[in-house]
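A.B. asks: predicted model follows, preceded by the sequence.
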Amino acid sequence: MTKKTILILFVLLSSVGCSSTPVLNDTTDAKVLTPAPKLKKNAESVVDSRIFDGVYHHWKGTPYRYGGSSKKGIDCSAFVQVGYSSVYQKQLPRTTLELVKKGKQVNRNKAKEGDLVFFRTGRNSRHVGIYLGNLEFLHASQSKGVIISRLDNPYWKRHFWQIRRLDKY
């Protein structure tokens, strides 16, 4: 393979995967690490608590690895895929660009636990996480691994793209 071919393949692969936050300084990233949210008590939350309590605590701190899907390293779309599969027995696409085609778009103020939150983090890069409610979402961060972050964090607020609701059952 020529260097030019390798460069083209790298650019193409970068545009279909997911990316996450660059290393942020303490002032912009201060709200990123938060305890798991207290879930409302209703029928949906009983099911959803398995993804947010069980999946989060199992994967918490797992390092980010582009293309990864194991405890050694996982990227954002694989994390969403694994989370949904383990709780809802629902198979989701592997890439962020395929995930964003699923479900229906909902207004930010109508977001519910389990909705997917999407961000445009660069010209050709996208990021996805699982909305927890109360402006918090669970995701695989490039700088901190699997964590809970806030939509009102300056970085995420600036890169917010859309929220999509999937039929979970």
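C.D. replies: Done, it's in.
A.B. asks: could you use CA atoms for every contact and neighbour count after this?
C.D. replies: OK.
A.B. asks: go ahead and name everything in contact with whichever strand in the chain runs longest.
C.D. replies: For the chain, the longest strand by residue count, based on DSSP state E, is strand 126-133. Contacts with strand 126-133, where a contact means CA atoms under 8 Å, 6 or more residues apart in numbering, come from 17-20, 37, 52, 76-77, 80, 96-97, 111-121, 137-140.
A.B. asks: and it, how far out from the chain middle?
C.D. replies: Relative to the chain's own centre, strand 126-133 is displaced by 4 Å; criterion: CA atoms, centre = their mean, to the nearest Å.
A.B. asks: related to what we said a few turns ago, of the contacts of strand 126-133, select the buried ones using a PyMOL command.
C.D. replies: Per 16 or more other CA atoms under 10 Å, the buried members of these correspond to this PyMOL selection:
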select buried, resi 17+18+19+20+52+76+77+80+96+97+111+112+113+114+115+116+117+118+119+120+121+137+138+139+140
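A.B. asks: okay, pairing it with this:
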Amino acid sequence: MREVSRLSLLRQRVARWSCVGLVCLAGVAPSWAAPEAAPSPAPGNAVLRLLQSSGLVESVDGRPSLLSQVQEGASQLVLTAMDFIGVRYRRGGNSADAGFDCSGFTRHIFENSIGLVLPRRAAEQANAPGLLSIPLEDLKPGDLVFFNTLRATFSHVGIYIGDGKFIHAPRTGAAVRVEDMRDAYWAKRFNGARRAPMPGEGQRTTP
């Protein structure tokens, strides 16, 4: 009887391992099978996920209105800008190695993400031909945002990234970072915004 029981147990083990090896002949892919390639995230999703992972927004769920605002070109622009968080400020600087000032940063990002070469100074960027003037309530990720920080119109510039936040090279002793435009300091110094045509869009003129 003991030999019969041992043979029965062996048969059960063989049957069980055969079931695993053949996935019980049910055509179900085993857990160790190579997964199918995940679809590439939409450009807007990429931006929003980055904002969430950086703690800049609490959740990316339930934000269809913000998601719909992010165009592919603007998405690439924002993602490129976020890569430079932590680069030191340097007056007159226009590269990651040398450091950036505010307009050097925006110029570098626009040129290297969408191929648009902006003028060098913040005030010149605000008046650059082909850019559309945008009111505060219509801001979208990728828009240039301007501030009066030196008692002069358009003396500082950054890039709007969504959810009331912008990224910029702030001042000597600081580094590229994200800040909230709704903070009192920035809110009272906001001068206006400009939108550049993204790849595939026609050129537009400032009204």
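C.D. replies: Sure thing, it's come through. Computed from a prediction, not measured in an experiment: that's the story for all the values here.
A.B. asks: where does the TM-score land?
C.D. replies: The TM-score (TM-score structural alignment, normalised by the length of the first structure) is 0.71; 135 aligned residues with a CA RMSD of 2.2 Å.
A.B. asks: helix or strand next in line after the longest strand of the first structure, which one?
C.D. replies: As assigned by DSSP states H and E, the chain's next helix or strand after strand 126-133 of the first structure is strand 136-141.
A.B. asks: tell me what that following strand is packed against?
C.D. replies: Here strand 136-141 of the first structure touches helix 76-88, strand 126-133, strand 145-150, going by 3 or more CA pairs under 8 Å, 6 or more residues apart in numbering; DSSP states H and E.
A.B. asks: re earlier: between the longest strand of the first structure and strand 145-150, how many degrees?
C.D. replies: 60 degrees (axes from the mean of the first three to the mean of the last three CA atoms, to 10 degrees).
A.B. asks: still on that earlier bit, reformat the helices and strands packed on strand 136-141 of the first structure as JSON lines; add distance to Ser69 of the first structure.
C.D. replies: Below are these laid out as JSON lines (distance: least, CA to CA, whole Å):
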{"stretch": "helix 76-88", "distance to Ser69 of the first structure": "6"}
{"stretch": "strand 126-133", "distance to Ser69 of the first structure": "15"}
{"stretch": "strand 145-150", "distance to Ser69 of the first structure": "12"}
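A.B. asks: show me where the first structure has helices.
C.D. replies: Remark: helices assigned in the first structure by DSSP state H are 3-16, 43-49, 56-59, 76-88, 96-99, 154-159.
A.B. asks: helix or strand right after the longest helix along the second structure?
C.D. replies: If each helix of the second structure is counted by residues according to DSSP H, the longest one is helix 2-21. Of the helices and strands lying after helix 2-21 of the second structure in sequence (DSSP H and E), the nearest is helix 43-53.
A.B. asks: by contact count, what packs against that next one?
C.D. replies: With contacts defined as 3+ CA pairs under 8 Å, 6+ apart, the packing partners of helix 43-53 of the second structure are helix 64-69, helix 72-82.
A.B. asks: can you redo these as a markdown table with distance to Val117 of the second structure?
C.D. replies: Formatted as a markdown table, these follow (distance: least, CA to CA, whole Å):
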| stretch | distance to Val117 of the second structure |
| --- | --- |
| helix 64-69 | 23 |
| helix 72-82 | 13 |
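A.B. asks: pick the most deeply packed of these.
C.D. replies: Highest mean neighbour count among these (mean count of other CA atoms under 10 Å): helix 72-82, with a mean of 22.
A.B. asks: matching residues in the first structure for that helix?
C.D. replies: Counting by TM-score structural alignment, helix 72-82 of the second structure falls onto residues 46-56 of the first structure.
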